[in-house]
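*Asks:* pasting the sequence and the predicted model now:
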Amino acid sequence: MITGLDHVQLAAPPGSEEALCRYYEGALGMARVAKPAALAPCGGCWFEAGTVRLHVGIEDAFRPAAKAHPGILVTDIDALAARLAAHGADLTWDDNLPGHRRFYSHDPVGNRLEFLEPLS
C-alpha cells in the first residue's frame, strides 16, 4: 500500500532560516519552495531537488538527533563533497555500506545528512 516517500521533515531552532537557506540552497543547490499559506506562520523552510523534498520545521526546544538522518542519493559524490567542503561543511566518509560510496555531513543547526552514490 505504500507507494513512496513524500518528504523528510527535519527540525531547527527558531531564527535559523537564513543559515538553513545558505546551506540547502547555496551549498547543496536545492530550490527553496514556498510553504502553503496556512503553514507559513509556523516558520521553517522547504527545499526540493529532483524528487527529494526536505521540510525544515521550527522547534522551540530543538536538539539535533545524534543518529537519525535522511539518506540522499546523489550522482558525482566527489563533486558534491568538494562543493560542501568549499562551503565549510564537515564531511565524514564511510565505506561500510557495500555497493556504495557515502559520507555524512551536518547542516548549520546540526542535522545529520547521509549522501550516497551506488557503485556502478
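*Replies:* Done, it's in.
*Asks:* contacts, neighbours, all on C-alpha from now
*Replies:* OK.
*Asks:* ok, Pro108 - contacts?
*Replies:* The contact partners of Pro108, by CA atoms under 8 Å, 6 or more residues apart in numbering, come to 19-20, 23.
*Asks:* in addition, the following structure is provided for comparison:
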Amino acid sequence: MISAIDHVQLATPAGSEDDLRAFYAGALGMTEIPKPPALAARGGCWFQTGPVQLHLGIERNFSPAKKAHPGLRVTGIEAFAARLTAHGVNVTWDDDLPGHLRFFAHDPVGNRLEFLEPVTPSGRGE
C-alpha cells in the first residue's frame, strides 16, 4: 500500500547544476543531499527540506515541465514569496484553489512549481 511520496523528480538539462543549487538551496532554502555514487555519475542534484525531497535529473533533449508540477506546501507564504522575489524569481499568485493561498514560479531551467498554504478562517495562511 502507498503510504507517502518518497520524492519528486524533475528533469533538467546537462550542465545546469550550479543554477539549480543557487535556486533550490539559495532561493528556496533547501539542503542539497548527496546522491549515491552510481547515480551521482549521471549528473543532476537532489535537495531536501524536512521530509520533502526533490531530485533533479539530467534528461537528454530536455524540455521543461510547463503544466506538470510539484505542489509544495509552505508556511508563511507571503514571506516566502517575498524571499523568492528578492532572489529575482517571478511569482504569479493564483486564487483559484479554495481554502488556500498559492502562487506559481519556475526554476532556472523553466520547470513549473506550485507553492501553497491552507488558509485559516480569518483568510490568512496557517
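*Replies:* Yep, it's here. Quick caveat: nothing in here was measured; it's all calculated off a predicted structure.
*Asks:* ok, of the contacts of Pro108 of the first structure, which come out buried?
*Replies:* By neighbour count, with 16 or more other CA atoms under 10 Å, the contacts of Pro108 of the first structure hold 20, 23 as buried.
*Asks:* can you tell me the helix or strand for the residue nearest the centre of the second structure?
*Replies:* Among the residues of the second structure, the one closest to the centroid is Leu113, at 5.3 Å (CA atoms, centre = their mean). Assessed by DSSP states H and E, Leu113 of the second structure sits inside strand 112-118.
*Asks:* for that strand, the distance to its chain's centre please.
*Replies:* Between the centre of strand 112-118 of the second structure and the centre of its chain there are 9 Å (CA atoms, centre = their mean, to the nearest Å).
*Asks:* pull the residues that contact that strand.
*Replies:* Outside strand 112-118 of the second structure, the residues touching it (CA under 8 Å, 6+ apart) are 64-77, 99-107, 125-126.
*Asks:* confirm Arg53 of the first structure sits in a strand?
*Replies:* Yes. The assignment for Arg53 of the first structure is a strand, going by DSSP: H, G, I helix; E, B strand; the rest coil.
*Asks:* please enumerate the strands of the second structure.
*Replies:* For the second structure, applying DSSP state E gives strands covering 8-12, 31-33, 45-49, 52-58, 71-73, 92-94, 100-106, 112-118.
*Asks:* ok, average deviation of the third one from the first structure?
*Replies:* Plainly put, strand 45-49 of the second structure ends up 0.2 Å away from its match in the first structure on average once the two are laid over each other (mean CA distance after the TM-score superposition for the first structure).
*Asks:* pull out the buried residues from that strand.
*Replies:* Of the residues in strand 45-49 of the second structure, 45-48 count as buried by neighbour count, 16+ other CA under 10 Å.
*Asks:* select the longest helix from the second structure.
*Replies:* Looking across the second structure with DSSP state H, the single longest helix is helix 77-86.
*Asks:* hmm, back to that, which one of the buried residues of strand 45-49 of the second structure is nearest Gly57 of the second structure?
*Replies:* Proximity of the buried residues of strand 45-49 of the second structure to Gly57 of the second structure (CA to CA) peaks at Cys45, which lies at 6.7 Å.
*Asks:* equivalent range in the first structure for the longest helix of the second structure?
*Replies:* Aligning helix 77-86 of the second structure against the first structure (TM-score structural alignment) gives residues 77-86.
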